[in-house]
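S.K.: Sharing a model prediction with you, sequence too.
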Amino acid sequence: MNPEQTPNTWNSPEGHERSIEQTPPSIYVASLADYVNGYLTGEWIDASQDIDTIREEIQAMLATSKSEAPEEYAIHDYEGFGTLRLAEYEDIERIAAIAEGIKEHGEAFACWIDHTGLDPEDWHQFEDAYLGTYDSIEAYADQMIDDLDLEATLDDSVPESFRSYVKIDRDALVRDLEYGDIWHMDFDGQVLVFNSHI
C-alpha cells in the first residue's frame, strides 16, 4: 500500500516549497494574528507524533510570531491524508488519531474514514473492512480466483475434453461483487478495495 516515492517538491502556503520523500501525514499550522496582519508565521508539523508533541510544536511556532500575544492558529495546508479533507480549525486530537492510523495502515485508512464518515470509536473496523490495494478491480477478482484455487478445481473436476468449454466469468464476478460485497475507490493510480458489509 505504501510504494516508495521518488523525492519531489510541492507548494505549501504562500509559495513555500518543501521537498518530500515518504512524508508522514503533516499539517501546516499558521499564526492567525500574523496572517491577519499580513505576516506569514507557520510551521510544518508531523501529525503522526503524540498529541502533546504536536501541541508543543504549535506553541513553539506561535512563540516566533511578530504579533503581540498570539494564541490562535489555523491549519493552512496538509499532506499525506489521502482523500480526506481537513478543516482550518480541525481538532488536533482527531488529526493525531487519523495520522496514527495512517502511520499504521497507510493512506487507505484516511480514504476509508473519508468515505464512511465513521466516528473514531468505529475506526477499529478498518482492518476487517480493507481488502487491499490493486491495479484494478479486475486484478482483485483475479486474486480472489487465485486464492480460491478455482482454476485448479476446474482442472480436477471437469473432464479434459470439456475443460476448454468451462471458464470462470470474471466480468460477471466483478459486477456481482460491486453490487453487493465490495466497494472501491481510485486513489493515487490504484484501486482501494473494501468490504461493503463493514
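M.R.: Yes, it's here. Numbers count the residues shown, from 1 in each chain.
S.K.: from here on, contacts and neighbour counts on C-alpha atoms
M.R.: Noted.
S.K.: Residue nearest the middle of this protein, spatially speaking?
M.R.: residue 107 (2.1 Å; Cα atoms, centre = their mean).
S.K.: Am I right that residue 194 falls within a helix?
M.R.: No: secondary structure of residue 194 (DSSP: H, G, I helix; E, B strand; the rest coil): strand, not part of a helix.
S.K.: Pretty sure it sits against residue 182.
M.R.: Yes: using Cα atoms under 8 Å as the test, residue 194 is close enough to residue 182 to be in contact (5.5 Å).
S.K.: how about the strands of this protein, start to end?
M.R.: For the chain, applying DSSP state E gives strands covering 8-11, 17-20, 26-31, 42-46, 73-79, 130-134, 182-187, 190-195.
S.K.: most tightly surrounded among those strands?
M.R.: Highest mean neighbour count among the strands of the chain (mean count of other Cα atoms under 10 Å): strand 26-31, with a mean of 24.
S.K.: elements contacting it?
M.R.: With contacts defined as 3 or more Cα pairs under 8 Å, 6 or more residues apart in numbering; DSSP states H and E, strand 26-31 has these neighbours: strand 42-46, helix 51-63, strand 73-79.
S.K.: how about 7 Å then?
M.R.: With contacts defined as 3 or more Cα pairs under 7 Å, 6 or more residues apart in numbering; DSSP states H and E, strand 26-31 has these neighbours: strand 42-46, strand 73-79.
S.K.: would you list these in JSON lines and tack on distance to residue 147?
M.R.: Formatted as JSON lines, those follow (distance: least, Cα to Cα, whole Å):
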{"stretch": "strand 42-46", "distance to residue 147": "38"}
{"stretch": "strand 73-79", "distance to residue 147": "35"}
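S.K.: Indicate which one of these is closest to residue 86.
M.R.: The closest of those to residue 86 is strand 73-79. By Cα to Cα, the value is 7.6 Å.
S.K.: Identify the residues contacting the closest one?
M.R.: Outside strand 73-79, the residues that touch it by Cα atoms under 7 Å, 6 or more residues apart in numbering are 12-13, 25-32, 88-89.
S.K.: Check stretch 33-49 too.
M.R.: Contacts for stretch 33-49 (Cα under 7 Å, 6+ apart): 24-31, 54, 61, 65-67, 70, 95-96, 99-100, 103.
S.K.: Okay, one more to line up with it:
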Amino acid sequence: MTARPPQTPTLRRKEVSMSEHLPPPQPGPEGVNSYGTDDPEEQAQIEAARTAAAEERRANRAKLERYVSYGLNEEDAQGLIEHEQMLKDRRDAVAAGQLEQGEADKRIRPRIYVRSLVDHTEGHDIGDWIDASRDLEDIQRDVQSILSRSLHAHWTGEPAEEWAIHDQDGFGSLTLHEYESLDVVCALGKGIAEHGLPFAAWAEINDATDIYTLNRFEAAYFGAYDSREAYAEHVFEEMEGEKELEALPDWVRDVVRVDYERMTHEMETSGEVRFVDHPGGVWAFNGRV
C-alpha cells in the first residue's frame, strides 16, 4: 500500500467588510439640519445668502449668454464678467473704507473712477480707477486706455469717445462734476497729494475750477488749529500781545481780558480770515488772497 504525502491544509480568507473596521456612524445633534444650526435667525441669514448667490449666478449666466450673442467667445465673456465683479468689489471696498493703506505711503492718493459713457448706457461697466495725483498726460492716457476697451466699439466698429467720472476717492468733502475737466482734476489731485485735505477745503470755499486760485493755496493757508479761538490766541502771541499787557499798570492788567471769541468773529466778518471746520478742529485761510 502506497503512502500518500501529507496534504497542505487550505487556508480560507475571511471576508471582512469595511463596516467591521469602521465605528458605527454617530448620530448628529438633535435639531441640526442642512443649515448646520438650529438657530432660526442664523438659518434665515444662511437662506438669504443662498438666495443672493443663486440670483447672482442666474444674472451672470444671462450676462454671459448676452455677451456671447454679441460675438465674444465664452472664455472672453467670462473674463469680462469677472473683471466687472472685481471692479465692483473694489468700489464697494473703497466706499466702505476697507482698503488697507501701505505703511510706506500714508499720503492721500486722490482717485477718480472713469467709465466709457456709451458702454455705460448699454449696461456695461467699462471703466477703471485713475490716480489723479499724476501729470495730466498720464491721466489722459489712462482715460484713452479705458475707451479703447469699449465693447460698443468692438461690436460696431465706432470709436468710443465720451467718458464720465462716476466715482471719486481722496478728495475730502469736495465733489467733482461728472464731466469735470481733466486739467482741473489733475490740479486738485496733485494739490491734495502734496498738501492734504486742507487743499481740498481751499478749493471748496473758492472756485475749484479756477486753477489760478488753486495755485494760491500756499500763500493763503495759515495752518490747522484746534479751534477758532486757538487761532486767535496764536495771532495774539505773534503780535506780542502779552508784552503789551505787561506794560499796563497792575490795576488795569488785573481787569483786562482778551476776548478771543470776539477776535475770531471780527476776523471772519471783516473777511480777513476764513475758517473751514473739520473733525480735528479748523483750517485757517487768508481771506484776502
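M.R.: Great, that's in hand. Quick caveat: nothing in here was measured; it's all calculated off a predicted structure.
S.K.: Redo the strands of structure 1 as CSV? Include distance to residue 116 of structure 1.
M.R.: Shown next, in CSV, are the strands of structure 1 (distance: least, Cα to Cα, whole Å):
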stretch, distance to residue 116 of structure 1
strand 8-11, 29
strand 17-20, 29
strand 26-31, 22
strand 42-46, 25
strand 73-79, 20
strand 130-134, 12
strand 182-187, 11
strand 190-195, 11
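S.K.: Could you double-check that the residue nearest to the centre of structure 1 lies in contact with residue 82?
M.R.: Yes: using Cα atoms under 7 Å, residue 107 of structure 1 is in contact with residue 82, at 4.9 Å.
S.K.: If you drop the residues flanking it in sequence, what lies closest to the residue mapped onto residue 204 of structure 2 from structure 1?
M.R.: Residue 204 of structure 2 maps onto residue 114 in structure 1 when the alignment is built from TM-score structural alignment. Excluding the flanking residues, the one nearest residue 114 of structure 1 by Cα to Cα, 6 or more residues apart in numbering is residue 84, at 5.1 Å.
S.K.: what about that neighbour, distance to residue 185 of structure 1?
M.R.: Per Cα to Cα, to the nearest Å, residue 84 of structure 1 is found 13 Å from residue 185 of structure 1.
S.K.: And for residue 158 of structure 1?
M.R.: Going from residue 158 of structure 1 to residue 185 of structure 1 by Cα to Cα gives 37 Å.
S.K.: again, but for residue 90 of structure 1
M.R.: 24 Å.
S.K.: ok, now residue 80 of structure 1?
M.R.: 17 Å.
S.K.: Assess the claim that the match of residue 204 of structure 2 and residue 86 are in contact.
M.R.: No: contact status for residue 114 of structure 1 versus residue 86: not in contact, 10.2 Å apart, counting by Cα under 7 Å.
S.K.: If I take the helix or strand encompassing residue 79 of structure 2 and strand 127-131, what angle do their directions form?
M.R.: Assigned by DSSP states H and E, residue 79 of structure 2 falls within helix 74-95. Orientation check (axes from the mean of the first three to the mean of the last three Cα atoms, to 10 degrees): helix 74-95 of structure 2 against strand 127-131 gives 50 degrees.
S.K.: Report the distance from helix 74-95 of structure 2 to the chain centre.
M.R.: Relative to its chain's centre, helix 74-95 of structure 2 lies at 15 Å (Cα atoms, centre = their mean, to the nearest Å).
S.K.: quick one: that helix to strand 111-116, angle?
M.R.: Using the same axes, to 10 degrees, helix 74-95 of structure 2 lies at 150 degrees relative to strand 111-116.
S.K.: Check which residues of helix 74-95 of structure 2 are buried.
M.R.: For helix 74-95 of structure 2, a neighbour-count test (16 or more other Cα atoms under 10 Å) marks 77-78, 80-81, 84, 87, 91 as buried.
S.K.: could those be laid out in JSON lines, adding distance to residue 214 of structure 2?
M.R.: JSON lines is the format used below for the buried residues of helix 74-95 of structure 2 (distance: Cα to Cα, whole Å):
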{"residue": "77", "distance to residue 214 of structure 2": "44"}
{"residue": "78", "distance to residue 214 of structure 2": "45"}
{"residue": "80", "distance to residue 214 of structure 2": "40"}
{"residue": "81", "distance to residue 214 of structure 2": "40"}
{"residue": "84", "distance to residue 214 of structure 2": "35"}
{"residue": "87", "distance to residue 214 of structure 2": "32"}
{"residue": "91", "distance to residue 214 of structure 2": "28"}
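S.K.: quick check, nearest of the contacts of strand 73-79 of structure 1 to residue 150 of structure 1?
M.R.: residue 25 (40.3 Å).
S.K.: if I pick the closest one, what's in contact with it?
M.R.: Residues in contact with residue 25 of structure 1, defined by Cα under 7 Å, 6+ apart, are 46-48, 79-81, 99.
S.K.: repeat that for 10 Å
M.R.: Each residue near residue 25 of structure 1 by Cα atoms under 10 Å, 6 or more residues apart in numbering is listed here: 45-49, 78-82, 95-96, 98-100, 102-103, 106-107.
S.K.: What residue in structure 2 is paired with it?
M.R.: Checking with TM-score structural alignment, residue 25 of structure 1 has residue 110 as its match.
S.K.: Residue 86 of structure 1 contacts residue 27, correct?
M.R.: Yes: contact status for residue 86 of structure 1 versus residue 27: in contact at 9.2 Å, counting by Cα atoms under 10 Å.
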